[in-house]
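[1] Just a sequence and a predicted model for now, questions to come.
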Amino acid sequence: MLLQAVHHIAIICTDYHRSKTFYTDVLGLQVIREVYRAERDSWKLDLALGEQYIIELFSFPDPPARVSRPEASGLRHLAFAVADITAAVQQLQDKGVETEPIRLDPHTQQRFTFFSDPDGLPLELYEVRD
């Protein structure tokens, strides 16, 4: 098996239009394509970050809730790299998104923080400096 890269991350949301607004207007991801699948009563939104295809956002009627506490088994969180975490946090807060206090990773000495998408999915901003 010769893995090349992560291709995409699939997210199922409970309110398609609210989540679409969050990922595009708040986080700034670009829409690649949007498809309504009538046979499944489901939307599928492909999103990119810059030139990279990154997220498939799905909606389904009445999806079951999933545990999303950081220490639950399974996917812990989705992290986005930023050059200036202070500015990124301010941009989120200006759009009404609550963030945790910025912390310092004791192993890498990089700064990071967490926030949530509209369904409570934990998201992280991780400062990556040259």
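    Nice, thanks for sending it over. Residues are numbered from 1 along each chain as shown.

[2] Only C-alpha atoms from now on, for both contacts and neighbour counts.
    Fine.

[3] all helices for the protein, in order.
    16-21, 85-94 (DSSP state H).

[4] Same list (those helices) but as a markdown table, adding distance to residue 50.
    Shown next, in a markdown table, are the helices of the chain (distance: least, CA to CA, whole Å):
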| stretch | distance to residue 50 |
| --- | --- |
| helix 16-21 | 17 |
| helix 85-94 | 16 |
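
[5] May I see these organised as a markdown table, with distance to residue 39 and mean neighbour count added?
    As requested, these are exported to a markdown table (distance: least, CA to CA, whole Å; neighbours: other CA atoms under 10 Å):
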| stretch | distance to residue 39 | mean neighbour count |
| --- | --- | --- |
| helix 16-21 | 17 | 16 |
| helix 85-94 | 36 | 15 |
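
[6] For residue 104, find the nearest of the ones you listed.
    Of all the helices of the chain, it is helix 85-94 that lies closest to residue 104, at 11.2 Å by CA to CA.

[7] which residues touch the closest residue to residue 18 other than its chain neighbours?
    Computed as CA to CA, 6 or more residues apart in numbering, the closest residue to residue 18 that is not its neighbour in sequence is residue 118, at 7.1 Å. The contact partners of residue 118, by CA atoms under 8 Å, 6 or more residues apart in numbering, come to 18-19, 22.

[8] ok, of those residues, which one's closest to residue 46?
    Using CA to CA, residue 19 is the member of these that lies nearest residue 46, at 12.5 Å.

[9] ok, and here's another one to check against it:
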Amino acid sequence: MLQAVHHIAIICSDYAESKRFYTEILGLETIRETYRKERDSYKLDLALGDTYVIELFSFPNPPARPSYPEAAGLRHLAFTVHDVEQETARLEAMGVKTEPVRMDPFTERAFTFFRDPDGLPIELYEEGGEAK
């Protein structure tokens, strides 16, 4: 029986840029960084608080993956925040373009979207509700 999500794996096209984005802008903590010489690939294990959440990978010349919000497959990655307006302002001040904040009609919680350096949609969802 499933107990929890263990991690989410992301392959990036520019390792240094994505590492900076996920650690310096989003504030995830580095658990471990490994260079795998035989694959010419980095693997960066990241945590949010005490929870291991993301494996960030680099590979030479990864193929592009078209991402559209309503296409089949992973739709987006969502993070809970205390105050969406405050976090959106912080991201905008760091040069991250965010969508206008909206209200979820079912939970009445604020949410917004932005993109990582490779265009992966990321959602901020105000705590107290369930992300859709």
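    Happy to help now that I have it. Bear in mind that the values here come from a model prediction, so they are computed numbers and not experimental data.

[10] From the contacts of residue 118 of structure 1, pick the one nearest residue 33 of structure 1.
    Distances from residue 33 of structure 1 to the contacts of residue 118 of structure 1, taken by CA to CA, are shortest for residue 19, at 15.2 Å.

[11] just checking, that closest one touches residue 13?
    Yes. Applying CA atoms under 8 Å as the test, residue 19 of structure 1 and residue 13 come out as touching, 6.6 Å apart.

[12] so what's in contact with the two at the same time?
    residue 119.

[13] rewinding a little: out of the helices of structure 1, flag the one nearest residue 59 of structure 1.
    helix 16-21 (5.7 Å).

[14] returning to what we had before: turn the contacts of residue 118 of structure 1 into a markdown table, including distance to residue 52 of structure 1.
    Below are these laid out as a markdown table (distance: CA to CA, whole Å):
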| residue | distance to residue 52 of structure 1 |
| --- | --- |
| 18 | 23 |
| 19 | 20 |
| 22 | 18 |
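
[15] So for residue 116 of structure 1, what's the nearest residue that isn't a sequence neighbour?
    residue 122 (4.7 Å).

[16] OK, contacts around the spatially closest residue to residue 121 of structure 1 that is not a sequence neighbour?
    Ranked by CA to CA, 6+ apart and with sequence neighbours excluded, the top spatial neighbour of residue 121 of structure 1 is residue 68, at 6.1 Å. Residues near residue 68 of structure 1 by CA under 8 Å, 6+ apart: 76, 120-122.

[17] at 7 Å what do you get?
    120-122 (CA atoms under 7 Å, 6 or more residues apart in numbering).

[18] Can I get the buried part of those as one PyMOL selection?
    Command for PyMOL, covering only those of the contacts of residue 68 of structure 1 found buried under the criterion 16 or more other CA atoms under 10 Å:
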select buried, resi 121+122
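
[19] What distance do you get for the residue nearest to residue 18 of structure 1 to residue 90 of structure 1?
    18 Å (CA to CA, to the nearest Å).

[20] again, but for residue 10 of structure 1
    Taken as CA to CA, the span from residue 10 of structure 1 to residue 90 of structure 1 is 27 Å.

[21] How about residue 46 of structure 1?
    26 Å.

[22] go on, residue 17 of structure 1?
    In this view, residue 17 of structure 1 and residue 90 of structure 1 are 24 Å apart by CA to CA.

[23] go on, residue 33 of structure 1?
    Taken as CA to CA, the span from residue 33 of structure 1 to residue 90 of structure 1 is 29 Å.

[24] Provide the aligned range in structure 1 for stretch 41-58 of structure 2.
    Counting by TM-score structural alignment, stretch 41-58 of structure 2 lines up with residues 42-59 of structure 1.
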